[in-house]
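> structure here, sequence nowhere to be found:
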């Protein structure tokens, strides 16, 4: 596996940025044959690609530091792209930085131009945890033409319900600027930021990414995730839901990213 730390100027963000990109390569433990090469490392045809998002306080190095994503992606022959989004909820911020534009318009073009990845929607995926779980579904449902599948772990998926909860509003350590990300957060329900509204919009448009949702039973977002599951099941969504013992932590995310990678490649 080759880990490439890439620096370039982003017009969407108005600054120099850092990307971490894993590209699978034949390893020393593999028998390098033409058959093996064609199956796992067909760079000319383009490898499947996963845009992997971080949570609050995280950055492009979160998955590199705290998980074994490089080994998991290597085993499955998948390119993984990681970029920073601050605590933006992956939105075009009112203060200027356009993270949604960056992730859905600028970044894919750059990656497809520089790295051996597919341009095929059916092999292009997005996933994340916590804030990045919301981000993966938000970007996936906002641009269903780009991603075939979107996966969330411990996701802050019911964004309107979370804002309305006393836990969020009374938390002095809340890292988010709701107004910067969403404008008037009291109007989130039914808005362009609401995942339920985006899902309904995609159904009407006839193009909906497949969804994956995992959460730990000890996670503070567990009940919120159950509500999201129930709403989407009532809408007959193509949803894989999994829960397990665990909290809002890397033990859970490192475990379930492996299951997600297998689901993506089915």
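Arrived safely, thanks for sending. Keep in mind that this is a model prediction, so the values were computed, not measured. Numbers count the residues shown, from 1 in each chain.

> could you use CA atoms for every contact and neighbour count after this?
OK.

> what are the ranges of the helices in the stretch 1-150 of the chain?
Remark: helices assigned in the stretch 1-150 of the chain by DSSP state H, counting those that start in this stretch are 34-40, 62-66, 69-76, 99-101, 107-114, 131-142.

> tell me the most buried of the ones you listed?
Among the helices of the stretch 1-150 of the chain, ranked by average contacts under mean count of other C-alpha atoms under 10 Å, first place goes to helix 131-142 (a mean of 28).

> give me the residues contacting that helix.
Identification of contacts with helix 131-142 by C-alpha atoms under 8 Å, 6 or more residues apart in numbering yields 53-56, 87, 89-90, 100, 103-104, 126-128, 146-147, 149-157, 159, 193, 195, 198-199, 202, 208-209, 211.

> then this one, side by side with the first:
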């Protein structure tokens, strides 16, 4: 009887593992940059049931890479199961800020993430390939990237979020290699204005995107997030804005991503 119980327990454990989210590391090709780029793709437990799924693109921060989220916040695998989502974590290079650089020819990460990668994922995975079932979010540089791309590609995404996002990087002209990709702020102010999130609000119309923006009160990006919230409010752009105690670190992002994916899942369902 004891051996039978152990056998049943092992069977249940195996079944549980079989139903868990699976993680693929894929290599894609960027035509615009003429290079191969990796991404992590998390498939929910029911992926083998021939269903189709909404997709959330989850962007890493400065100095990060495609593997950061799955290594530092493995809870996203559980959340993919819980909300029945495909989660895609692309590589945004060390510090691309997810725009097409006017200074570095091989840094065209707006084109890659918003067009080339989306097309590749839709062609290679069982997605629901329309904007209503596609969202994007990220942390820090990736928070900037998620809102920047969503504001500029509203035909691609219907939902966008940001966690501790660098949503206005102009107060930090010497930081994070931004000048490498845009030129110095003193000599290229127009390019900096053109590529920072807070100056993209004019592209929005009310309710064109569902937006969730989070930032900890001890974060060095807190003030620029408050200003973004105020400008969105002034322009009558509905959005969810969450501030709570927290700094610019993984403790904050591991919790924040749970709110982000809950928000997004609710809107996919609706």
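Yep, it's here. Given the structure is predicted, the values throughout are model-derived calculations rather than measurements.

> quick revisit: from the contacts of helix 131-142 of the first structure, keep the buried residues only.
Among the contacts of helix 131-142 of the first structure, those scoring as buried are 53-56, 87, 89-90, 100, 103-104, 126-128, 146-147, 149-157, 159, 193, 195, 198-199, 202, 208-209, 211 (criterion: 16 or more other C-alpha atoms under 10 Å).

> and the strands in the stretch 1-150 of the first structure, which stretches?
For the stretch 1-150 of the first structure, the strands defined by DSSP state E, counting those that start in this stretch cover 2-10, 15-23, 49-53, 79-83, 124-129, 149-153.

> could you single out the most deeply buried of these?
strand 149-153 (a mean of 30).

> which residue numbers in the second structure go with it?
Residues 159-163 of the second structure are where strand 149-153 of the first structure lands when matched by TM-score structural alignment.

> what sits against the aligned residue in the first structure for residue 133 of the second structure?
By TM-score structural alignment, residue 133 of the second structure lines up with residue 123 in the first structure. Shown in contact with residue 123 of the first structure (C-alpha under 8 Å, 6+ apart): 47, 48, 49, 147, 148, 265.

> same deal with residue 93 of the second structure?
63, 64, 65.

> narrow those to just the buried residues.
Using 16+ other C-alpha under 10 Å, the buried ones in the contacts of residue 93 of the second structure are 64, 65.

> export the contacts of residue 93 of the second structure as TSV, with columns for distance to residue 72 of the second structure.
Shown next, in TSV, are the contacts of residue 93 of the second structure (distance: C-alpha to C-alpha, whole Å):
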residue	distance to residue 72 of the second structure
63	14
64	11
65	11
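
> nearest to residue 181 of the second structure among the contacts of residue 93 of the second structure?
residue 63 (14.5 Å; C-alpha to C-alpha).

> which position in the first structure aligns with the closest one?
Per TM-score structural alignment, residue 63 of the second structure is aligned with residue 57.

> so residue 246 of the second structure, which of the three states?
Assigned by DSSP: H, G, I helix; E, B strand; the rest coil, the conformation of residue 246 of the second structure is coil.

> who's in contact with the helix ranked longest in the second structure?
Assignment by DSSP state H gives helix 250-269 as the longest helix of the second structure. Helix 250-269 of the second structure is contacted by residues 54, 72-73, 75-76, 79, 83, 85, 132-133, 135, 137, 139, 159, 161, 163, 212, 214, 216, 246 when judged by C-alpha under 8 Å, 6+ apart.

> what of stretch 226-235 of the first structure?
Taking C-alpha under 8 Å, 6+ apart as the rule, stretch 226-235 of the first structure contacts 157, 158, 196, 239, 241.

> now, which of the residues you listed lie within strands?
If you go by DSSP state E, these have 239, 241 in strands.

> and the contacts of stretch 226-235 of the first structure, which is closest to residue 4 of the first structure?
Among the contacts of stretch 226-235 of the first structure, and counting by C-alpha to C-alpha, the member closest to residue 4 of the first structure is residue 157, at 30.8 Å.

> in space, what's closest to that closest one - neighbours in sequence excluded?
residue 134 (4.9 Å; C-alpha to C-alpha, 6 or more residues apart in numbering).

> mind checking what that neighbour lines up with in the second structure?
Residue 134 of the first structure maps onto residue 144 in the second structure, by TM-score structural alignment.

> just residue 70 of the first structure next, same as before
Under TM-score structural alignment, residue 70 of the first structure pairs with residue 77 in the second structure.

> quick check, its match in contact with residue 41.
No. Using C-alpha atoms under 8 Å as the test, residue 77 of the second structure is too far from residue 41 to be in contact (10.1 Å).

> circling back to that earlier point, wait, which of the helices of the stretch 1-150 of the first structure is closest to residue 180 of the first structure?
Of all the helices of the stretch 1-150 of the first structure, helix 99-101 sits nearest to residue 180 of the first structure, with 11.9 Å by C-alpha to C-alpha.

> how much does that closest one stray from the second structure?
In the superposition against the second structure, helix 99-101 of the first structure averages 0.7 Å from its aligned positions (mean C-alpha distance after the TM-score superposition for the first structure).

> that helix maps to which residues in the second structure?
Using TM-score structural alignment, helix 99-101 of the first structure pairs with 109-111 in the second structure.

> quick one: residue 187 of the first structure from residue 160 of the first structure, how far?
8 Å (C-alpha to C-alpha, to the nearest Å).

> ok, back up a step: format the contacts of stretch 226-235 of the first structure as JSON lines; extra columns: distance to residue 12 of the first structure.
Shown next, in JSON lines, are these (distance: C-alpha to C-alpha, whole Å):
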{"residue": "157", "distance to residue 12 of the first structure": "25"}
{"residue": "158", "distance to residue 12 of the first structure": "27"}
{"residue": "196", "distance to residue 12 of the first structure": "27"}
{"residue": "239", "distance to residue 12 of the first structure": "32"}
{"residue": "241", "distance to residue 12 of the first structure": "34"}
